[in-house]
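S.K.: Below is the structure, and that's it, no one-letter string:
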């Protein structure tokens, strides 16, 4: 127990873009199995998070929300995910209704029942307020007079939950303080993720209370969406990031995904090109952002798997220093990001936001390794970058003087012996 939890960005999988309203116990178990069996867990993808649509009635010793008909035994589900060596995350809101229309963390003495849909009009029996916008388009108080989040937190702790996404707007400080306090007192370390679109004026305090804080509206699998959310975020968030404090630009739009607010019986490839997926992954890593997938894991193709298991890139996201990047607009559509890493090296990313190939000149006196191709080269000269793509370099540490001296001495001795043998000097 303690304040210092989740010191590097979380990595894992979230159900929203994959299953949305169709999430279930069986599907969560299948994702846990796929993360392990496909080998992603071995590269750090170690959590499974339910994002909305799990909630049923309030009952049990805490009077807390229980799973609905698709989640008949939440404790057994959490135990299964843990048995695969993974963490388990859940979702809620301080509002009466979640965004998808399920029960939230507050009630209002029956008023919400008058706002709920007749059973004959519900898409699911516990989707009581209807699909988004549902209750949210009505002119009513969204937070009920009876606060139930504390009871729910005690239930999550008993189930063994590791992570909770609390979703409402705006992420106000009084509500966040209350949630954070109840989490600290629940007897279990539970990572708190705030969503969505928090005010930058509250950035410092929000990230002193929560480990993650969403800084944008919901992301989409479109170039304009990832480009604007990734590149145009306020520098205020960069100033407050650090170990255990992660501004969250939302989920990775990589792989085969579904459509939010639908049951998603099938998946379609992301609308991002492979270069755009690579750019998003690189940008999120150099921002030390949470890395949350929401794609079909079992059916993942080889190119997506290779992208998501680039350990050298993941190491930049997971670097313990969590240093904010230095950003420089190089003109002509190129943006340069530089990130200091804990071992003294630097990550240098050249992003091309333009629709055509662009070039950028570097003048480093160091060698670097391009982390997508593996090529080692001098970081000096002109570097071409494809449209909507990125080149990412990690500088190579110069050899210690003692090592360099020994190498030189060895090489000199070797050459001297060879010269004696051949009679050449």
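M.R.: Received it, and whenever you're ready, just let me know what you need. It should be emphasised that the depicted structure is a prediction, and the values quoted were computed from it without experimental measurement. Numbering: from 1, shown residues only.
S.K.: CA atoms for contacts and neighbours, from now on please.
M.R.: Will do.
S.K.: so where do the strands sit in the stretch 251-400 of the chain?
M.R.: Taking DSSP state E, counting those that start in this stretch, the strands of the stretch 251-400 of the chain run over residues 256-257, 268-269, 291-293, 326-331, 334-340, 346-352, 358-370, 376-385, 389-395.
S.K.: Residue 238 is nearest to which of the ones you listed?
M.R.: Nearest to residue 238 among the strands of the stretch 251-400 of the chain is strand 326-331; the distance by CA to CA comes to 9.4 Å.
S.K.: Run the chain-centre distance for the helix ranked longest in the chain.
M.R.: Using DSSP state H, we find that the single longest helix of the chain is helix 401-422. A distance of 50 Å separates the centroid of the chain from that of helix 401-422, by CA atoms, centre = their mean, to the nearest Å.
S.K.: Serialize the strands of the stretch 251-400 of the chain to TSV and add fields for mean neighbour count and distance to residue 8.
M.R.: Below are the strands of the stretch 251-400 of the chain laid out as TSV (neighbours: other CA atoms under 10 Å; distance: least, CA to CA, whole Å):
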stretch	mean neighbour count	distance to residue 8
strand 256-257	23	26
strand 268-269	15	29
strand 291-293	25	11
strand 326-331	13	19
strand 334-340	21	15
strand 346-352	24	17
strand 358-370	16	23
strand 376-385	15	28
strand 389-395	24	19
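S.K.: Alongside the first one, take a look at this:
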């Protein structure tokens, strides 16, 4: 065994590239190698050393396969996932992700041969991928043997980082995290251990896992919307205040993870389509996201398809017109969708229609009362229910033509048909739908007359448009110090309304940094390149909507 002094894993927040934002689950070996080569050539010198194949690398890319489908996975006789050789030709012959494969054996205990199905915990299936993941029973010797075989196989393939899904946050399985950490601690090579996703994370929960891992997500999935970026400010502040940034971790340090950077050429969540659109964040919003991630010392994993954005024919000048300005409301009001439930015989119940996103994914949208063509419709993704067999092997007719409806940016939450509450698009965006489950309250049928009927209540969903007050969103600031004595200061304007003048007094900086002598400062604002100097003991700048100012200061 190597001593702790010999290995310092994740001494800095890990940096690299992750395939999910650009390719969802469908990335091929060629696409992966193209991104890996460019990351190595252009970003490795800046510390970007990991290229991560995200989930479902073992799923066959064939008609009928999608993110939560059944029956398309490549697994060995012991229930361990293997790369799909159709997508990963170099894995042919059981080579996995390397030229060296490690073959295990069935686990025998007390004269019994245990199979993968014997060690699963079906009631702990992953809420957002019920047909994909479930917990392993670590109380069983067979369960522990399976996990050990799995991670030792990854190590034999040469894997340097593993991303463990659906065991943290609202899906917490501390037993499995603890045992996997124990396995990795005994592997005689660096192996970064990452947890994801991290909904409902608190500082207390972070303290429970930080010493077992090297990075752990503290939010749900982050996509290219301002709402997603803005949602990270409070939790990043809370984890920083709790001194969790760079705390002791598995054979090194651990870092709260704010998720990938959804910049460049992207796909959509849960899509069967590769990169096909440019990031929707404005330039100001991207700067705010990058600045917050840096101040919070989050792992930095670029999410876009790197060959596209680095190609000379796809230079920034070609698609700069796609980067719009944030929409601003008028007189503190904006119109949002309000979803409610009425009798299906009412005329207002009709107005739903299906839109095809690709050959395997559809969404259902309300267009019954749009006031103009520019108004965004209320949409939910459609997931066909898996046909279930009865005792005679016949399909249950009740499920034919019916489906669940899940939030566009959070596949793990589904629309409930309760008539007792209204659901606004703001709630929908925050993922306040209920976790998906086989419940008649979450089963819907779209009729030919454009009505959307709930199987439990028999009521139909309809959408109204309501006026909502728009809050300012507030102002935030972060401060940090550098290795050469410099002070980093960031102002963030979270407002949806207007440019805001933000300032800080040097007396405040001195209070926050009591070991520094701070009377006056001078330096530069990074994004504008402007020189700055304190005036009457104050640093001030006008900051655009959703934007930030980043100062590098030298104080005396």
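M.R.: Happy to help now that I have it. Bear in mind that the values here come from a model prediction, so they are computed numbers and not experimental data.
S.K.: returning to what we had before: which one of the strands of the stretch 251-400 of structure 1 lies closest to residue 89 of structure 1?
M.R.: strand 291-293 (11.6 Å).
S.K.: which outside residues touch that closest one?
M.R.: 9-14, 250-254, 284-285 (CA atoms under 8 Å, 6 or more residues apart in numbering).
S.K.: let's see 7 Å
M.R.: 10, 11, 12, 13, 14, 251, 252 (CA atoms under 7 Å, 6 or more residues apart in numbering).
S.K.: The longest helix of structure 1 maps to which residues in structure 2?
M.R.: Under TM-score structural alignment, helix 401-422 of structure 1 corresponds to no residues of structure 2.
S.K.: In that helix, which residues are buried?
M.R.: Residues of helix 401-422 of structure 1 classed as buried: none (neighbour count, 16 or more other CA atoms under 10 Å).
S.K.: Tell me which entries of the contacts of strand 291-293 of structure 1 lie within strands.
M.R.: 11, 12, 13, 14 (DSSP state E).
S.K.: Surely the second one is in contact with residue 48?
M.R.: Yes - Residue 12 of structure 1 sits in contact with residue 48 when judged by CA atoms under 7 Å, with a separation of 5.9 Å.
S.K.: Find the centremost residue of structure 2, please.
M.R.: residue 221 (2.2 Å; CA atoms, centre = their mean).
S.K.: can you map out the strands along the stretch 51-200 of structure 1?
M.R.: Counting by DSSP E, counting those that start in this stretch, the segments of the stretch 51-200 of structure 1 that form strands are 55-59, 64-67, 87-92, 106-107, 146-147, 163-167, 191-195.
S.K.: closest one to residue 314 of structure 1 among those strands?
M.R.: strand 87-92 (18.4 Å).
S.K.: Report the aligned residue range of structure 2 for the closest one.
M.R.: Against structure 2, strand 87-92 of structure 1 falls on no residues (TM-score structural alignment).
S.K.: and that strand, how far out from the chain's middle?
M.R.: That offset, for strand 87-92 of structure 1, works out to 13 Å (CA atoms, centre = their mean).
S.K.: Can you spell out which helices and strands pack onto that strand?
M.R.: Contact analysis of strand 87-92 of structure 1 by 3 or more CA pairs under 7 Å, 6 or more residues apart in numbering; DSSP states H and E lists strand 47-49, helix 74-83, strand 163-167 as its packing neighbours.
S.K.: Highest average neighbour count across the ones you listed: which stretch is it?
M.R.: Of these, the one with the most neighbours on average (mean count of other CA atoms under 10 Å) is strand 47-49, at a mean of 26.
S.K.: tally of neighbours for the spatially closest residue to residue 89 of structure 2 that is not a sequence neighbour?
M.R.: Leaving aside its chain neighbours, residue 89 of structure 2 sits nearest to residue 29 (7.3 Å; criterion: CA to CA, 6 or more residues apart in numbering). Neighbours of residue 29 of structure 2 under the rule other CA atoms under 10 Å: 18.
S.K.: Identify the residue of structure 1 aligned to residue 29 of structure 2.
M.R.: Checking TM-score structural alignment: residue 29 of structure 2 goes with residue 25.
S.K.: List the contacts of that match.
M.R.: Counted by CA under 7 Å, 6+ apart, residue 25 of structure 1 has contacts 70, 71, 77.
S.K.: how close does the nearest residue to the first one once chain neighbours are set aside sit to residue 409 of structure 1?
M.R.: Ranked by CA to CA, 6+ apart and with sequence neighbours excluded, the top spatial neighbour of residue 70 of structure 1 is residue 24, at 5.1 Å. Plainly put, residue 24 of structure 1 is 66 Å away from residue 409 of structure 1 if you go by CA to CA, to the nearest Å.
S.K.: before we move on, the earlier item: are we agreed that the residue nearest to the centre of structure 2 is in a strand?
M.R.: No - counting by DSSP: H, G, I helix; E, B strand; the rest coil, one finds residue 221 of structure 2 to be coil, located in no strand.
S.K.: residues in contact with whatever residue of structure 1 lines up with it?
M.R.: With TM-score structural alignment as the criterion, the equivalent of residue 221 of structure 2 in structure 1 is residue 218. Taking CA under 7 Å, 6+ apart, we find residue 218 of structure 1 in contact with residue 250.
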